[in-house]
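K.L.:
Return a 3D structure for these sequence lines:
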Amino acid sequence: MENRPPIPPYSSSSGQPPLSDSDSRTWAVITHLSAIPGSFVVIGSVIAPLIIWQIQKERSEFVNFHGKEAVNFNITMALAAAVCFVLFLILVGIFLIWIVGAVWLIFTVIAAIKASNGEYYRYPISFRFIR
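P.N.:
Prediction:
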């Protein structure tokens, strides 16, 4: 038996029923991991988490929290990748893009694991564009 604190219920103003604890964790994980397929296009890693967050944020405070975190982090990483592409001109970007990619992937997986465990996780390297 797991010793995990329950995710508090959330009252929805959209008329949809709130998500169960299990569904909240599942949608939070999907929100984080949905950025991976979109990463092949720089802005694509922001679009999928943004769409999932917008659809599910009214049904769970847990998904709302993780959705904002995922969107903020992916915007931050997209900006870092854009800077790396500009720095390709002086060859520094070639090395930096690999570091940005590794950091992005590692922190995305950590966030998904934390969400799966029912924990609230804040990315350590993220600008808070959405509060």
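
K.L.:
C-alpha from now on. contacts and neighbour counts both.
P.N.:
Fine.

K.L.:
what's the burial count for residue 60?
P.N.:
26 (other C-alpha atoms under 10 Å).

K.L.:
Residue 85 too?
P.N.:
Residue 85: 17 neighbours (other C-alpha under 10 Å).

K.L.:
tell me the contacts of the closest residue to it other than its chain neighbours?
P.N.:
Excluding its sequence neighbours, the residue lying closest to residue 85 (C-alpha to C-alpha, 6 or more residues apart in numbering) is residue 93, at 5.9 Å. With contact taken as C-alpha atoms under 8 Å, 6 or more residues apart in numbering, residue 93 is in contact with 83-87.

K.L.:
one more time with 6 Å
P.N.:
84-85, 87 (C-alpha atoms under 6 Å, 6 or more residues apart in numbering).

K.L.:
Residue 74 now?
P.N.:
Applying C-alpha under 6 Å, 6+ apart, the residues contacting residue 74 are residue 46.

K.L.:
one more time with 10 Å
P.N.:
Taking C-alpha atoms under 10 Å, 6 or more residues apart in numbering, we find residue 74 in contact with 32, 35, 39, 42-47, 49-50, 68, 80, 104, 108, 126-127.

K.L.:
how about this one, so we can line them up?
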Amino acid sequence: MSYPGEGAPLSPSEERTWGMVAHIGVLVAAWFAMGFLCPLVVWLLYRSRSEFVRRHAVESLNFQLSLLIYAVVAGLLIVITFGLGVIVVLPLAAIGAIAALVLIILATVAASNGRDYRYPLTLRMVK
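P.N.:
Model prediction:
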């Protein structure tokens, strides 16, 4: 019996497709506040079949986990300042959301073109 992560290496076309899914799929998962799930699933299923897909999935996963950590810190800032932090956090969150969307699109295009992509301001927790 074989598992999805086992099997023949992926073709270059499949590598680009799954690399793109690792990035753009977060937009679907983000509706459920679980943006990290899509790159995690892609990484778990294809990490042993393609180094290219593994790199893109890890990069996307680290970016999504970084965004989650930044959101928790922002929430703590609001709580610690008894709500006054909202004055700073809301504008930064809006700018951050737009920047994240642009970066996700850039990463998806890079994967589509067979290039690597590194997100800025990302904590690299998963190797």
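
K.L.:
Report the TM-score for the pair.
P.N.:
Aligned and superposed, the two chains score 0.85 in TM-score terms (TM-score structural alignment, normalised by the length of the second structure); 117 aligned residues with a C-alpha RMSD of 1.4 Å.

K.L.:
Mind checking which of the contacts of residue 93 of the first structure are in helices?
P.N.:
When DSSP state H defines the helices, the subset of the contacts of residue 93 of the first structure inside them is 84-85, 87.

K.L.:
Now render those residues as a markdown table, adding distance to residue 76 of the first structure.
P.N.:
A markdown table is the format used below for these (distance: C-alpha to C-alpha, whole Å):
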| residue | distance to residue 76 of the first structure |
| --- | --- |
| 84 | 12 |
| 85 | 14 |
| 87 | 17 |
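
K.L.:
rewinding a little: residue 116 of the first structure: which of the contacts of residue 93 of the first structure is nearest?
P.N.:
Distance to residue 116 of the first structure across the contacts of residue 93 of the first structure (C-alpha to C-alpha) is lowest for residue 84, with 31.6 Å.

K.L.:
Show me what residue 72 of the second structure aligns to in the first structure.
P.N.:
Structural correspondence for residue 72 of the second structure with respect to the first structure (TM-score structural alignment): residue 82.

K.L.:
quick one, what contacts that match?
P.N.:
42-43, 76, 93, 97.

K.L.:
which two of these lie the greatest distance from each other?
P.N.:
43 and 93, at 18.1 Å, using C-alpha to C-alpha across the contacts of residue 82 of the first structure.

K.L.:
what's the matching range in the first structure for stretch 10-29 of the second structure?
P.N.:
So stretch 10-29 of the second structure sits over residues 19-38 in the first structure, by TM-score structural alignment.

K.L.:
Give the buried residues for that stretch.
P.N.:
19-20, 24-36, 38 (16 or more other C-alpha atoms under 10 Å).

K.L.:
Which single one of the residues you listed is nearest to residue 113 of the first structure?
P.N.:
Of all those, residue 113 of the first structure sits closest to residue 29, with 7.3 Å by C-alpha to C-alpha.

K.L.:
Can you check the distance spanned by stretch 23-41 of the first structure, start to finish?
P.N.:
Taking C-alpha to C-alpha, to the nearest Å, stretch 23-41 of the first structure runs 29 Å from one end to the other.

K.L.:
so residue 113 of the first structure touches residue 121, yeah?
P.N.:
Yes - between residue 113 of the first structure and residue 121 a contact is recorded at 9.5 Å, counting by C-alpha atoms under 10 Å.

K.L.:
where's the residue of the first structure positioned farthest from its centre relative to residue 107 of the first structure, distance?
P.N.:
Distance to the chain centre peaks in the first structure at residue 90, reaching 31.1 Å (criterion: C-alpha atoms, centre = their mean). Residue 90 of the first structure is 28 Å from residue 107 of the first structure, where distance means C-alpha to C-alpha.

K.L.:
what about residue 58 of the second structure, which SS state?
P.N.:
helix (DSSP: H, G, I helix; E, B strand; the rest coil).

K.L.:
For it, which residues are in contact?
P.N.:
22-23, 39-40, 42-44, 47, 64, 124-127.
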